[in-house]
Structures are given as structure tokens and as C-alpha cells.
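> Provided below are the primary sequence and the corresponding predicted coordinates.
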Amino acid sequence: MSDIPGPSALAIMDENSNKENMDIFYEPEKKKVKVEEKEKEKNALEYRLSGILCCAVCLDLPKTCYQCTNGHLMCAGCFNHVLADSRLKDETATCPNCRCEISKNLCSRNLAVEKAVSELPTECQYCYCHLPRNQVDYHERELCEERPSLCKYSRIGCCWCGPFHELAEHEIGCGHLMKPGAEIMESLAEVDKYNETQLKLYKDIVSLFSCEKVTFNDLQMKPYRTDDFTTKLFYETSRFSAFNFQWVIKARINNDQKNPALTTDRTLSYQLVLKSKFTTPISLSYIVLKGPYGEIKINPYIYTHDFVQDNVETAYNDLPIINSVECNKLLAGRTINLRLIMVMMN
């Protein structure tokens, strides 16, 4: 009997070899669909606009948008950071795209881009649903079922944090409902301690305003540099009058660092200097607040100092701004505006 396969056997072998070749040279159908969906996403109008309207520095879509004289876009955070870096380095700030000069006066807001970006879709960071950017903050804060939520018994020590849709079930069976009263009182004592600190600050400020000698001055701090080998940036106000004496405020960036331009974590500290001659000691309390034309976000703090003949300068105290982003915002401007409230104690 012959070993040569018949026509039907040859057809089966050819069919099997074709299937093997298909497995080698072709992707499965599901992968084709995913690739096609990805290509459609890249060709979508929203995707193309995101590449056009993004910030030139961080490549993210800006909520607040600035543009240079040639139309290149920057978000507010990157814009202030570039200006702050150039001020610290004593260089001219330039656009990261075209290297033209930029400043608060030369650059302008692009409201059309801001409105266009607010309508572009984005994902909720919790449930990943697509929403317009002008709605996503409210959705994440109030509507999203996956938003992180704290147990209402967190005041008595419950550390649970989970999605909102599981909150009601957790609170029904929360183990802190069965805690003894002594442990609950310990947890509430920590909350009361924080509230007492805030209340004390409020009462201290109110009591200072009831003193006999109270004054305030709206000041501008202007930058200057030293002649040292390592140049550092300082700020100083012009002389101003209070209680028939002459005063000056001096400020500097990052007390503990020689070159603040090498870090993104920046702080501003200031001191009050008495410039006039005096015969009797002066006990003074003072607070720095946001000026009427300033944009600084500050948490007020009361400082006190006794001025005597050998000590006419206060220590450098931290300007209690909330974070380094606010510091960059201050450094981005030509001057720093603030309001100083001074109270002479009896």
C-alpha cells in the first residue's frame, strides 16, 4: 500500500499549515479591536486639543492660563515658578518655548483657552467616569460613589476611610460604638486641644485690637542683593512711621540654605527693625496679613518683642504662608504687598 497521501490528506495538511502561518503572522481579533480603539482615541478631537492647549512646562491642561507675547501657554503654577526661579538666580525670565522675555506685565491671561479647557473631558480620579473639567471637582467632592469618606465616628478615634457607597454599612457596625467612655474622652481631648488653640489665637487677636495704641501700615517689600560671593535675594520695605518711631521690615528666602534656587521647597521669613532712637523699652506685638492688593494666603500668627537699647531687631520669624506655591507666587511679582498690624503693650 502506498505511503503517499491522497488528495484529501494533502488538503488537510495545507489547511493545517495555513492555520499555523496565521497564528504566527497575525494577532488575535481582540487585540486588533484594542489597537483600533486606541487609534480612534488618539484621533479624537479632545485628544488633539489636549496636545495643543497643554502647558509648555508640565504638559498638563491649565485651569488658569498665561501666554507669552508669541502665544505659548503656561499654567499659573509653572508661570510663577519660572518667574521665581529667574528672580532667585538674578536672570531674565524667558518662555520655555521661544525664549522671549516674560513677566507679569508682558504676559496675559488667555481666557479663551481657559474656557475651552474647562469643557474638555477628563476622568474622575475615583470612579474613572468621563466628565467636563468644570464639573469634575463638584462630582469628586459631592456625587462620586467612590470618593474617599471618613466614618462619622472619626472624632472618637475611628480610622476607617473608604468609598462613600460603603460608608453607611460601616457606620452601622463600627466597632467604636462599643468603646468605653474613657477611651472616647481621650480621643475627644485631642480634638478639643486643636480647637482651643484656634480659639486662643482668635481671642488674642481680638484682645490686641482693644488695646489703646494700635496701628497698621500697608507696605511693599522690594528685592535687593548683597555683594557677597554667593549672591542671595533679600527684601526690604521703605521706612514707615508708627507710634512716632521709624521702622523697617526685612525679609529673606530659606534661612537655612545658601542657594534657594536649588530647591522647590521655599519659605519666607521676616524681621522688624526699629530705626529711631528711644529712651525707654518698647514692648510690641505685631501681625502680618495679606495686603489689600496682595494674593498671599496666610495664616495669621502673633509675634511679640521687647525693644531695648541693645536689641532693636526682632528675630527672623516665618511668614506663615500655607505652602511653597504661595512663596513662588510672591517671588514672581516685582514687590511683595502685606499689611502689618502693630500694637504697643502697656
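Here it is on my side, so go on. Numbering: from 1, shown residues only.
> all contacts plus neighbour counts: C-alpha atoms, from now on.
OK.
> Do you have the helices of the stretch 201-346 of the chain handy? List them.
Taking DSSP state H, counting those that start in this stretch as the criterion, the stretch 201-346 of the chain carries its helices at 324-332.
> Wait, residue 238 touches residue 223, no?
No: using CA atoms under 8 Å, residue 238 makes no contact with residue 223, being 11.4 Å away.
> More neighbours: the two, which one.
Legend: neighbour count by other CA atoms under 10 Å for residue 238 and residue 223, higher for residue 223 (20 against 13).
> quick one: the closest residue in space to the more buried one that isn't next to it in sequence and residue 339, what's the gap?
In this structure, residue 223 finds its nearest non-sequential neighbour in residue 235, 4.3 Å apart by CA to CA, 6 or more residues apart in numbering. To residue 339, residue 235 is 15 Å away according to CA to CA, to the nearest Å.
> Skipping adjacent residues, who's closest to residue 245 in space?
Nearest non-adjacent residue to residue 245, counting by CA to CA, 6+ apart: residue 276, 5.6 Å away.
> Tell me which residues touch the one you found, please.
Residues near residue 276 by CA atoms under 8 Å, 6 or more residues apart in numbering: 245-247.
> From those, pick the one nearest residue 186.
residue 247 (47.2 Å; CA to CA).
> Mind jotting down where the helices sit in the stretch 51-200 of the chain?
Using DSSP H, counting those that start in this stretch, the helices found in the stretch 51-200 of the chain span residues 76-89, 111-119, 133-138, 167-172, 181-209.
> Could you dump those helices into a markdown table and include distance to residue 215?
Shown next, in a markdown table, are the helices of the stretch 51-200 of the chain (distance: least, CA to CA, whole Å):
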| stretch | distance to residue 215 |
| --- | --- |
| helix 76-89 | 32 |
| helix 111-119 | 40 |
| helix 133-138 | 41 |
| helix 167-172 | 51 |
| helix 181-209 | 9 |
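> let's bring in a second model and compare:
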Amino acid sequence: MSNANPSVNNNELPPAAKRQRLSDVASKDESTLNEISTTMDSSEGEVGGSSGGGVSDLRERLHNILVCVVCREVPQPHDFFQCSHGHIMCEDCKTAVLAVAIFNKTRACCPSCRSLIRNYDQEQNLVVRQTLWELPISCPSCNDQFSDRKDLSRHLEFVCEGRVVCCKYHCLGCSWKGPYKDSVSHDSDCRFPQKQGKEILDILLHVEDRELEAQKPVLQLHRVLSASRVEFFTLRMKWIHRSEGLHPRTLESETIRAFEEYWVLRLRLKRAGEKITVSGQLLLSTTPRVSLMVDHLIQMPQSVCSAKQHHDIRPRIYRHIFDSTGKCANRQELPLAGPQALYRLFAMTRIQLRLWMFLHY
């Protein structure tokens, strides 16, 4: 039997207390904020026994919850992950943690709670992602705040006084770059418009040399596309153990067949102090009947890599003549775009590379 008083109308009951939304808090004036601060502090003290600093303290606590536990920066809404206990890491920091663990032959752990981190089970938190989309974003040059990231892009490209621009005489060789607000004063003081004709001619000849240098990759591409035969493979790399007589940090592909011969691609990880480099080497497993002039190119396969990884390996073509006495191409450093490219490569669940081979008779 119910103990409720039948004379009480449920419609007359007071509504349940609700926390203020961030958007509501941000739109209040200062006096209202103080009232909300007092109310929230008293209610939090009753429930949790804690005393806070009001709205500003609430914002600070929310900020501390949403920042990456490694770099302490607020991540992009589409660019973060969480450990099994919910601690937030931006993608760059996550890949760095995974890669460094591989370099050091240790387990990758969350820096906050030490829970195990694996690349294949990293997920996003929907609530955190939606909250990050609601947060205002600041311009890195002038600290103006924007609620829409598209507005920030337009601001950075056309409006911001702190955006970096080149001198308008850069075609003559002026290398000045600086904030847009300083460009007018620099242009008036730039010495390049006052140069004599002979000096300008020398500058233009130097510019022409640089353009010819920039065309070399196109000429290389034309050369390899004129090859007699072209093969490409997506290679799955695996670690080779020390007991096999190789360098202890060596990755090797499965054996592939191209141009009626068998080949293997090897990568060697080398660490000198804080610097880590990766070198690649193409090896011929069989003895060829004739000499083979082969160009090869290593890329990231788009089918298995993230959007950030598409250009992590800079295009570079290597040539070697393989014969019975020269079955190993020269070991060359892999042209990675930077440290993050190195981390993303070794943080892959399965390290895979695209190998192009071009045979010239």
C-alpha cells in the first residue's frame, strides 16, 4: 500500500535541480555569474562536501579533465583517444607513446593511470568529443576567440593581423617573413626594389636554378615511368630476432617475386642518443642471370594508413644495378617528414609499406 499523499498533485511538485549548461553560463552577465557561482558552490558542498571557486573554478576543472594527459593541450574534437580508464590523449601523443614503447622494448602505458595502451582498441568518448566541439577556439596569433572553426580558418587566412606573410618583393629574393601588421613598414624599407639591373638579373638566374632543381622529381618520375617493366607490392613488415644474425632492431618484409627474381625489403632502426633514424635496403635473394638496373620507391599505402600518414615518407627514388656480385642495394635513410612521421609509422598495428620497382634493360 502506497504511503503517498493522494491530495498532492504531481504537477505541483517542484522540478528537480539541474546544473547550469556551459552555454547558459557563458551568456550571463557578471552579477548573474556570481549568483550561479554561489548556488553551485553551496550545492556541491552539500553533495560532495567540497568547496570550489565558482564558475571560473568549474571551468578550470573542466579544462583539466579535457586536456591531453601528455602535452596538457586541449585536443581537436576529431583527434583524441582515451585509455581504458577514460584519460584523454591527443593522437600525436598517443602515437608517440606507442612508438617509444616499441623503441624501448617496453609496454605502452597511459601516463596517468599506467593502464595498458594498444593501438587497435583506442576509442573516442562521444561526450568528450561533443564538449570539445562546444568549446571556443582561440587564434594562435592574436588570441581572438571563435565558436566556429570555419570562422577561425577565414580569420587566419584573410583577417588576422598576426598571420605570417612574405615580403611582396619575395620574387626578387627577399626572404623576409613576419606578421601582417609589420609587412607595410617592411615593404617601405625593403632594399630589393632599389637594386640595380645587374643585381636583379643575378637574382632571377638564381631563381631559375631553383626552379630547375624543383623539377628534378618530375624528371625522375618521367624516367621511371619509361621503365621497361613496373611492379608494386604492399609489404607487411615483421621484426627479425637477434638470433638470426641481423641487427637487433630490423624489420623485414615477406619475400616477393618481381622480374623473375625474389626480393626482400629490410628496414633498420638506429638510435644514437635522442636521435632515431630508419634506413631501408632492397636485397636480391636469388642470383640473376643478367645485370638488372632497378629503381625503387617506398611509400605509405593509402589503404592501411591514416590521412596524416599519406605524406609521411617523402618521395625519393633509389637506383641500383643488381648482379651476381652486387645483390644488395645501398642502405639509405628513409626520408621521413619528421619525428611524428616516425612515431606514426612504428605505432601502426601492422607496419605496412608500398614498394614500387622499375626495371630498365
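Structure received. This is a predicted model, so every value here is computed, not measured.
> which of the helices of the stretch 51-200 of the first structure is buried the deepest?
Among the helices of the stretch 51-200 of the first structure, ranked by average contacts under mean count of other CA atoms under 10 Å, first place goes to helix 76-89 (a mean of 21).
> equivalent range in the second structure for that helix?
Aligning helix 76-89 of the first structure against the second structure (TM-score structural alignment) gives residues 91-104.
> Not counting sequence-adjacent ones, nearest residue to whichever residue in the second structure pairs up with residue 61 of the first structure?
In the second structure, the residue paired with residue 61 of the first structure according to TM-score structural alignment is residue 74. Nearest residue to residue 74 of the second structure in three dimensions, chain neighbours excluded: residue 67, at 4.4 Å (CA to CA, 6+ apart).
> wait, what's in contact with that neighbour?
Going by CA under 8 Å, 6+ apart, residue 67 of the second structure touches 73-75, 88-89.
> Select only the buried ones of those in PyMOL?
Restricted to buried positions by 16 or more other CA atoms under 10 Å, the PyMOL selection for those reads:
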select buried, resi 74+75+88+89
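> The first structure: which residue goes with residue 116 of the second structure?
Checking TM-score structural alignment: residue 116 of the second structure goes with residue 101.
> Could you report the distance from the closest residue to that match other than its chain neighbours to residue 147 of the first structure?
Leaving aside its sequence neighbours, residue 101 of the first structure sits nearest to residue 94 (CA to CA, 6+ apart; 4.4 Å). Distance of residue 94 of the first structure to residue 147 of the first structure, computed by CA to CA: 40 Å.
> rewinding a little: go ahead and confirm the residue nearest to residue 101 of the first structure touches residue 107.
No: counting by CA under 8 Å, residue 94 of the first structure stays clear of residue 107, with 10.8 Å between them.
> More neighbours: which of those two?
Remark: of residue 94 of the first structure and residue 107, residue 107 carries more neighbours, 19 against 16, as counted by other CA under 10 Å.
> Without its sequence neighbours, what residue ends up closest to that one?
residue 68 (5.0 Å).
> Tell me where the stretch 201-346 of the first structure has strands.
For the stretch 201-346 of the first structure, the strands defined by DSSP state E, counting those that start in this stretch occupy 213-225, 233-237, 240-242, 245-253, 268-274, 282-290, 303-307, 317-318, 336-344.
> With distance to residue 50 of the first structure added, can I get these in JSON lines?
Shown next, in JSON lines, are the strands of the stretch 201-346 of the first structure (distance: least, CA to CA, whole Å):
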{"stretch": "strand 213-225", "distance to residue 50 of the first structure": "38"}
{"stretch": "strand 233-237", "distance to residue 50 of the first structure": "38"}
{"stretch": "strand 240-242", "distance to residue 50 of the first structure": "50"}
{"stretch": "strand 245-253", "distance to residue 50 of the first structure": "36"}
{"stretch": "strand 268-274", "distance to residue 50 of the first structure": "36"}
{"stretch": "strand 282-290", "distance to residue 50 of the first structure": "36"}
{"stretch": "strand 303-307", "distance to residue 50 of the first structure": "48"}
{"stretch": "strand 317-318", "distance to residue 50 of the first structure": "40"}
{"stretch": "strand 336-344", "distance to residue 50 of the first structure": "35"}
